[in-house]
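K.L.:
what follows is a predicted structure for the sequence shown.
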Amino acid sequence: MGKSQKEEKYKKIHFAISQLYDILSKILSGLPVNDAIRTSVLSRKWKYVWCSHTNLTLNKGTMRKPYVLTLTPYRWRWLRDYEFITRVDAVLRQHSGMGVQRMEIKFRLHSKHADHIDRWVNFVIASKTKELVINLSGHDKGSFFTELSQGIRIIKEPPYNLPSQLLSPSYGSYLRCLELTTVSLQLPADFKGFLNLKILSLVDMSITDEDVQCMLSKCNLLEFLDISYCRMVTSIRMLHPLDRLKHLVVDNCRNLKEIELNCSPTTLKFSGTMVPLIFASTSRLTNINIVFITYQSALSYIITGFPSTLPRLETLTLHCAERERTIVPEGPFKFTYLRNLRLELVLSGHENTRKTNVLDYAYILEIAPFMETLELSMWAMNCRHRPYREEDGELRIVGPPHQHAHLKSVRISGFFGHKDQVELALHILRSSVVLEKMVITPKPEIDNDMAFLDCSHEKKHYLDGHRVATEFVCKTDHRNVVTVERVVPEPADGEVARKRRRAN
């Protein structure tokens, strides 16, 4: 074999090995970083493969301590901040720093750890990471809602302040996704923007209105924007066109007074008190999810509020706590594009004081003639109405019944068997000529982290709700489309403890 032939053979072998190395690198990048590191003990050839890991997720799960044997079964040991820092430093020190596509730092840290976090940020900049997540609360977003709704006051240390080099043009041009939680951000005077940024999330941030506006004005390719739990933000206002912004999330910014953006989003998720929602155009807006944390009539808002101006709305989810009954206006208003509707109603008041009337929502079938799916989730807060009985009087009929030709699927939850709930279920059943299924369940199914509201006194009404639905709704179901779910009340905490003691 000649010299040229040997060289060609070695080139092919080297190419095959490099291809194998690339395949291994891709496989390991699909594993959590701690599992990828463990593969280094398999052989000498595998020792450094993980060092090109492209997805660095650094949190209490991936940086955890090993199992320890205690009096109870095996449990994870608590990970302290200095231990987390030491482990992250070890990972980044061994990593090649090349090809990092995404890096996530999620742990409860603050300003006193600035020197360490600055070192990690420098790694991010040097590696030209395209997707950066810095969450120094250590928790998921839902925990902020729980703290807010339950009035939990957590004393916080001063937040970590992002260094200016992270905002420099030399690195900013690489960023595609930036998610920041529980940090402080002050834009430098010469901020040039993130020219290729498509996803921006600011949660529990210390940031001013002016810096929010400045940042948005220099992110021309932005497609997704999330501003949540930012107490300093009072106005989200941007007259500079955001032509590519499709998805907007504004969640519980307690001091927010207005939203005015020069954009035309397709989806909107908003939680908080009612504020003006002004966009350059709403012609593309097809999906909205609104949660009001103050009292507001859902039906009134649908008819006279923001949704009524949306010509192409297809999916609407609305959560309201209702205190007053709505006077339904007469008029030609129609949701001609609405296909999916989910309403979450928190009904307040005792048996003789509740002013709301669930039967009013029969009007939905008139104003949404092409609706295909309807979910009505109710939670009767302090509503100790007794379940309906025949001696309570005849059931009302809204008539003549509107013949709805498109509604196929209905789900009613939180059905305790109150008279107005029965009347609405019967109206939907009579009016929906193509209905394929109606599911009724006594258990409340309120979303948006409201599960803690499920009080024990409501569970006593699960059997009543099932009985009333079976007796008064199923008996008029001549098409066999109604299903009533049986819910077994869960035992109270004290009862669970007693059962455990007996078992032991």
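P.N.:
Thanks, I have the structure now. Numbering: from 1, shown residues only.
K.L.:
when you work out contacts or count neighbours from here on, use the C-alpha atoms and nothing else.
P.N.:
Will do.
K.L.:
gap between Pro169 and Ile290?
P.N.:
36 Å (CA to CA, to the nearest Å).
K.L.:
counting neighbours, go ahead and name the busier of these two.
P.N.:
Ile290 (21 against 15; other CA atoms under 10 Å).
K.L.:
strands of the stretch 1-150 of the chain, start to end?
P.N.:
Taking DSSP state E, counting those that start in this stretch to define them, one finds strands in the stretch 1-150 of the chain at 55-59, 67-68, 75-76, 102-106, 131-135.
K.L.:
centre of the chain to the first one, how far?
P.N.:
Averaging C-alpha coordinates over strand 55-59 and over its chain gives two centres that are 21 Å apart (CA atoms, centre = their mean, to the nearest Å).
K.L.:
JSON lines for the strands of the stretch 1-150 of the chain, including mean neighbour count and distance to Gln5?
P.N.:
Below are these laid out as JSON lines (neighbours: other CA atoms under 10 Å; distance: least, CA to CA, whole Å):
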{"stretch": "strand 55-59", "mean neighbour count": "21", "distance to Gln5": "40"}
{"stretch": "strand 67-68", "mean neighbour count": "10", "distance to Gln5": "55"}
{"stretch": "strand 75-76", "mean neighbour count": "12", "distance to Gln5": "57"}
{"stretch": "strand 102-106", "mean neighbour count": "20", "distance to Gln5": "42"}
{"stretch": "strand 131-135", "mean neighbour count": "21", "distance to Gln5": "45"}
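K.L.:
hold the first one in mind and look at this next one:
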Amino acid sequence: MTKRNIGSDEDLRLHRTMVKRKKQGLQLTNLPTDILCSILSQLPIKEAVRTSILSEQWKCLWHHHPNLVFTLSSMLPIPRTLPLTPNDDELRKHEFTQRVDAVLQQHSGVGVENVQFRAPFEDDQRDQINRWVNFAIASKAKQLIFDFLTASPMRPPYNFDLRLLDDSNSLHLRCKTLFRFSQGTNITDDDLQLLVSSCCVLELLGIASCRMLTRVQLSHPSNPLKHLHVHDCRLLQAMELNFGLVELEYSGPSILLSPPGTLLLKNMCIELNDMCPSLEYIFTKLDNNVPRLEMLTLHCTESKRASLPGKLHKFSYLKHLRLELTFLGAPRSKSDILDFACL
């Protein structure tokens, strides 16, 4: 059998060089470190940590991950058997705590944009939670979200210490959310006022199920708040809003907006859980407070015809209006569709 001649020595050298270049071009590790870190930032933190076993070069890349989102589903495997016993719940919370602590202890604390903790924790885990809050503050995270929906209504929910977010510690925060805590939180009017006054760059505030709130007061002249979401605060009676607010989402009883002057509000989404005619709410509750309103979504229950003032305010800037109305009562008490011609 004759050997096949595949070319000269020069051809062989050229072939080997091309193969070598192709192999080198396929190496992900040849990319600059900042690009590799950017790629890792698109992964959940658990998956990013797993890349540390690839090589010595990858071992520490995840230490600069900007999005630290810790949830039971992302940090722990799905339980094999359901429902879980109380002992199973405690074991899962303990394992969750250990994994979160391990990540935070190895993280550099640099370049953090978003920190979220979502797990069923109660007040007896206060030390662990405060430790996580301190990490988020020290890392200068711009967004900090807590959702400690407790699994047991018989156990006291986590009592958030607002002193952790005083003025000197929270200057970097640009988005803060007070989310739903079990049967509600024990945050009072004074607590909320302290929180808002201590955050001089706060632009978005979401409040849900804060059952002790009776008044939301945000009318401080230097308050930069632009977006406010308030839901399911059943004792709320009034809201004093800051002049620069541009978006308001609200669900609850019909209350009066009492700003220090006319608002810059452009977008409102209101869902009233009591019986208040929509037109009556628009022309008596909103009235002259929102002259620049451009978008209004209103959910109401209509049980009677609206009683309107003699002179109606004109919403000169209103571009989008959506009314979702539920009609109750006898036919004579229902609203007349022609009533809405005044809009």
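P.N.:
In hand now; what should we look at? What you see is a predicted model, and the numbers here were worked out from it, not measured in a lab.
K.L.:
before we move on, back to that, and Ser431 of structure 1, which of the strands of the stretch 1-150 of structure 1 is closest to it?
P.N.:
Across the strands of the stretch 1-150 of structure 1, Ser431 of structure 1 has its closest neighbour in strand 131-135 (49.8 Å, CA to CA).
K.L.:
ok so, going back, and the strands of the stretch 1-150 of structure 1 as TSV, adding distance to Lys437 of structure 1?
P.N.:
What follows is the strands of the stretch 1-150 of structure 1, written out as TSV (distance: least, CA to CA, whole Å):
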stretch	distance to Lys437 of structure 1
strand 55-59	43
strand 67-68	49
strand 75-76	45
strand 102-106	44
strand 131-135	43
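K.L.:
Val49 of structure 1: which of these is closest?
P.N.:
strand 55-59 (13.5 Å).
K.L.:
what about that closest one, how far off from structure 2?
P.N.:
Taking mean CA distance after the TM-score superposition for structure 1, the mean distance separating strand 55-59 of structure 1 from the aligned residues in structure 2 is 0.5 Å.
K.L.:
so where is that strand in structure 2?
P.N.:
Mapping strand 55-59 of structure 1 onto structure 2 (TM-score structural alignment) gives residues 67-71.
K.L.:
mind checking how far the longest helix anywhere in structure 1 is from the chain centre?
P.N.:
In structure 1, taking DSSP state H as the definition, the longest helix is helix 3-29. How far helix 3-29 of structure 1 lies from its chain's middle: 45 Å, per CA atoms, centre = their mean.
K.L.:
which residue in structure 2 aligns with Phe270 of structure 1?
P.N.:
Using TM-score structural alignment, Phe270 of structure 1 pairs with Tyr250 in structure 2.
K.L.:
thinking again about what came up before, show me what the match of strand 55-59 of structure 1 is in contact with.
P.N.:
If you take CA atoms under 8 Å, 6 or more residues apart in numbering as the criterion, stretch 67-71 of structure 2 is touched by 41, 44-45, 100, 112-119.
K.L.:
want to throw the residues you listed into TSV with distance to Arg21 of structure 2?
P.N.:
Below are the contacts of stretch 67-71 of structure 2 laid out as TSV (distance: CA to CA, whole Å):
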residue	distance to Arg21 of structure 2
Ser41	29
Pro44	33
Ile45	33
Val100	42
Val112	37
Glu113	38
Asn114	40
Val115	41
Gln116	43
Phe117	45
Arg118	47
Ala119	49
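K.L.:
quick one: which two of the residues you listed are the most distant?
P.N.:
By the measure CA to CA, Ser41 and Ala119 form the most distant pair in these, at 22.3 Å.
K.L.:
distance of the residue nearest to Gln24 of structure 2 when sequence neighbours are not counted from Gln57 of structure 2?
P.N.:
Leaving out its chain neighbours, the residue that sits closest to Gln24 of structure 2 by CA to CA, 6 or more residues apart in numbering is Asn30, at 7.8 Å. Asn30 of structure 2 sits at a distance of 10 Å from Gln57 of structure 2 (criterion: CA to CA).
K.L.:
next one: Cys269 of structure 2
P.N.:
For Cys269 of structure 2, the distance to Gln57 of structure 2 equals 50 Å [CA to CA].
K.L.:
same check, this time on Lys226 of structure 2
P.N.:
Using CA to CA, Lys226 of structure 2 is found at 43 Å from Gln57 of structure 2.
K.L.:
who has more neighbours, the two?
P.N.:
Lys226 (18 against 11).
K.L.:
what's that one aligned with over in structure 1?
P.N.:
Using TM-score structural alignment, Lys226 of structure 2 sits opposite Lys246 in structure 1.
K.L.:
great, nothing more from me.
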